[in-house]
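S.K.: Got a predicted model here, sequence first, then my questions.
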Amino acid sequence: MWTWIKRGIGLALLLLVVAFLHYTLPQRDIVRITGTYNRLTEIGANGMFYASPDSGTTTATTEKRDIRFIEAVFPDGDVMVYRNEDTGWIWPPYFKYDSSNLQAEATNLESGKDNPQWVAVTHYGWRLSILSIYPNAVKVRAVAGPDVRLVPWVNIVVLVLLAAGLGMLWRMWQQFKERMIEPAMDDLNNRLDAVDARADQAKARARGLWSRLFSRR
């Protein structure tokens, strides 16, 4: 039972880490931009998926903010809407301060079906319609066509560094376990064995004394 509980906890933690990385790491979509606009958006319980407002802007649990949006279409016809907000110095660390310029670039790259201009939109986050959550675009640039292949170098470097860091932490834990925990556990087991041995000896002496007392009678 305990083994299954530990496996369940480990799986839940793994899923949380995967979801965190999938949300935070940059992704790139090849799309055709069809429109850009600003909209006064009400932010409430889903506020954790939006950029934080300036300190002191509001103290209400629900706020309204003017947010830039970019509308786009995938090569297969599916649609996507991106928000365009500055991230500043907060998490995730994209240090984005040029949302106005990005909106102008996206507007300049708008195109129609007859003469499409395909664009690579770099973003992070998810699109969840039911919660009014939009991925945040951090960069747009024109590409040769819808079949262009882009290597996710940033993700590769981050994941390699993360794997190296986890490997180093695992190695440090194993060394700590070998040098500190296992000797301490061995010493504890030896002490417990010694206590058990003395208890057995005491019991044996008690039985011997008891038998001698009764044998004299």
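M.R.: Yep, it's here.

S.K.: From here on, just use CA atoms for contacts and neighbour counts.
M.R.: Will do.

S.K.: what about Gly88, how many residues close to it?
M.R.: 16 (other Cα atoms under 10 Å).

S.K.: for the one 10 residues further on, same thing?
M.R.: Residues lying near Asp98 (other Cα under 10 Å) number 16.

S.K.: gap between the nearest residue to it once chain neighbours are set aside and Lys96?
M.R.: With Cα to Cα, 6 or more residues apart in numbering as the criterion, Asp98 has its nearest non-adjacent residue at 6.7 Å, and that residue is Asp86. For Asp86, the distance to Lys96 (Cα to Cα, to the nearest Å) stands at 5 Å.

S.K.: Between the two, tell me which one has more neighbours.
M.R.: Asp86 (21 against 18).

S.K.: And the more buried one, how close does it get to Ala194?
M.R.: In this view, Asp86 and Ala194 are 66 Å apart by Cα to Cα.

S.K.: Could you do Ala51 as well?
M.R.: Counting by Cα to Cα, the gap from Ala51 to Ala194 is 62 Å.

S.K.: Thr41 too?
M.R.: For Thr41, the distance to Ala194 - Cα to Cα - is 71 Å.

S.K.: before we move on, what about Asp147?
M.R.: Applying Cα to Cα to Asp147 and Ala194 gives a distance of 73 Å.

S.K.: Was I right to think Gly88 contacts Lys96?
M.R.: Yes - with contact defined as Cα atoms under 8 Å, Gly88 and Lys96 form a contacting pair (5.5 Å).

S.K.: One more to weigh against that first structure:
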Amino acid sequence: MWTKIKWGIRLVLIAIVAAFLHYTLPQRDVVRLTGTYNRMTEVGANSIFYASPDSGTTTATVDRRDIRFIEAVFPDGGVMVYRNEDTGWVWPPYFKYDSSNLQAEATNYVSTKEKPEWVAVTHYGWRMPIFSIYPNAVKIRPVDGPDVQLIPWVNIIVLGLLALGFGMLWRMWQQFKERMIEPAVDDLNNTLDAMDAGADAAKAKARGFWGRMFRRK
């Protein structure tokens, strides 16, 4: 039972870390831009998925913001809407302050279905219509076509460094456990064994003493 609980906790932690990385790390979509616009947006319980109020894209009222949006279409016909907010110096660390320029670039790349211009939109975050959550676009660049292959070098490097760091921490923990914890546990077990042996000897001695007393009678 305890083994199942431990594995359940591990799986939950792995899922949380994986979701955090999937939301934070940059992703790139090859799309055709169809329009850009600004809209006053109510931000409430989903505020953690929007930029902080001091990142340069909000008004004096935190719950109602004038947010830029970018509309796009995938090669297979699916649609996507990106928000375009500055991230500032807060998390995630994209240090984005050029949302106005990015909106102008997006408007310039808008094209029609008959004469498509394909671009790669770098973004982070998720699209959840039910919660009015949009991925935040951080970069737009033209590509040769809808079938272009994009290698996620940033993600490969970040995940590689995280794996290396985790491996080093795991090795340090194993060494610490071998040098400090296991000897301490062994000493404790030896002490407990000695105490048990002493208690058994005392009991045996007591039984022998009372046995002799009763035999004398």
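M.R.: Yep, it's here. Bear in mind the structure is a predicted one, so any value in this text is a computation, not a measurement.

S.K.: Just give the TM-score of the two.
M.R.: Aligned and superposed, the two chains score 0.97 in TM-score terms (TM-score structural alignment, normalised by the length of the first structure); 215 aligned residues with a Cα RMSD of 1.4 Å.

S.K.: hmm, back to that, more neighbours, Ala51 and Ala194 of the first structure?
M.R.: In terms of neighbours (other Cα under 10 Å), Ala51 is the more surrounded of Ala51 of the first structure and Ala194; the figures are 16 against 12.

S.K.: Now do the SS call for Val138 of the second structure.
M.R.: When classified by DSSP: H, G, I helix; E, B strand; the rest coil, Val138 of the second structure comes out as strand.

S.K.: Who are the contact partners of it?
M.R.: 84, 94, 96, 99, 102, 121-124 (Cα atoms under 8 Å, 6 or more residues apart in numbering).

S.K.: how far apart are the helix ranked longest in the second structure and its match in the first structure?
M.R.: Criterion DSSP state H: the longest helix present in the second structure is helix 182-216. By mean Cα distance after the TM-score superposition for the first structure, the fitted helix 182-216 of the second structure averages 0.4 Å away from its aligned residues in the first structure.

S.K.: Provide the aligned range in the first structure for the lengthiest strand in the second structure.
M.R.: In the second structure, taking DSSP state E as the definition, the longest strand is strand 27-42. Residues 27-42 of the first structure are where strand 27-42 of the second structure lands when matched by TM-score structural alignment.

S.K.: What lines up with the residue nearest to Asp98 of the first structure in the second structure?
M.R.: Under TM-score structural alignment, Asp86 of the first structure pairs with Asp86 in the second structure.

S.K.: could you show me where the strands are in the first structure, in order?
M.R.: Using DSSP E, strands in the first structure cover 27-43, 63-73, 79-84, 118-124, 136-142.

S.K.: For Trp153 of the first structure, find the nearest of those strands.
M.R.: Set against Trp153 of the first structure and scored by Cα to Cα, the strands of the first structure come closest in strand 27-43, at 10.8 Å.

S.K.: quick one: the closest one to the second structure mean distance?
M.R.: Mean for strand 27-43 of the first structure is 0.2 Å (mean Cα distance after the TM-score superposition for the first structure).

S.K.: Go through that strand and flag the buried ones.
M.R.: 27-36, 43 (16 or more other Cα atoms under 10 Å).

S.K.: so which of the residues you listed comes closest to Arg212 of the first structure?
M.R.: The closest of those to Arg212 of the first structure turns out to be Gln27 (Cα to Cα; 85.4 Å).

S.K.: separation between the closest one and Ala137 of the first structure?
M.R.: Gln27 of the first structure is 9 Å from Ala137 of the first structure, by Cα to Cα.

S.K.: Same check on Arg207 of the first structure?
M.R.: 82 Å.

S.K.: Then Ala163 of the first structure?
M.R.: 27 Å.

S.K.: and if you look at Trp118 of the first structure?
M.R.: Where Ala137 of the first structure is concerned, Trp118 of the first structure sits at a distance of 15 Å (Cα to Cα).

S.K.: In the first structure, what range does stretch 119-131 of the second structure match?
M.R.: Using TM-score structural alignment, the residues of the first structure aligned to stretch 119-131 of the second structure are 119-131.

S.K.: Quick one: distance of that stretch to the chain centre.
M.R.: 16 Å (Cα atoms, centre = their mean, to the nearest Å).

S.K.: For that stretch, which outside residues touch it?
M.R.: Contacts of stretch 119-131 of the first structure (Cα under 8 Å, 6+ apart): 22-33, 46, 49, 80-81, 109, 133-143.

S.K.: just to revisit the earlier point, tabulate the strands of the first structure (a markdown table), appending distance to Arg7 of the first structure.
M.R.: Output for the strands of the first structure, formatted as a markdown table (distance: least, Cα to Cα, whole Å):
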| stretch | distance to Arg7 of the first structure |
| --- | --- |
| strand 27-43 | 30 |
| strand 63-73 | 41 |
| strand 79-84 | 37 |
| strand 118-124 | 30 |
| strand 136-142 | 34 |
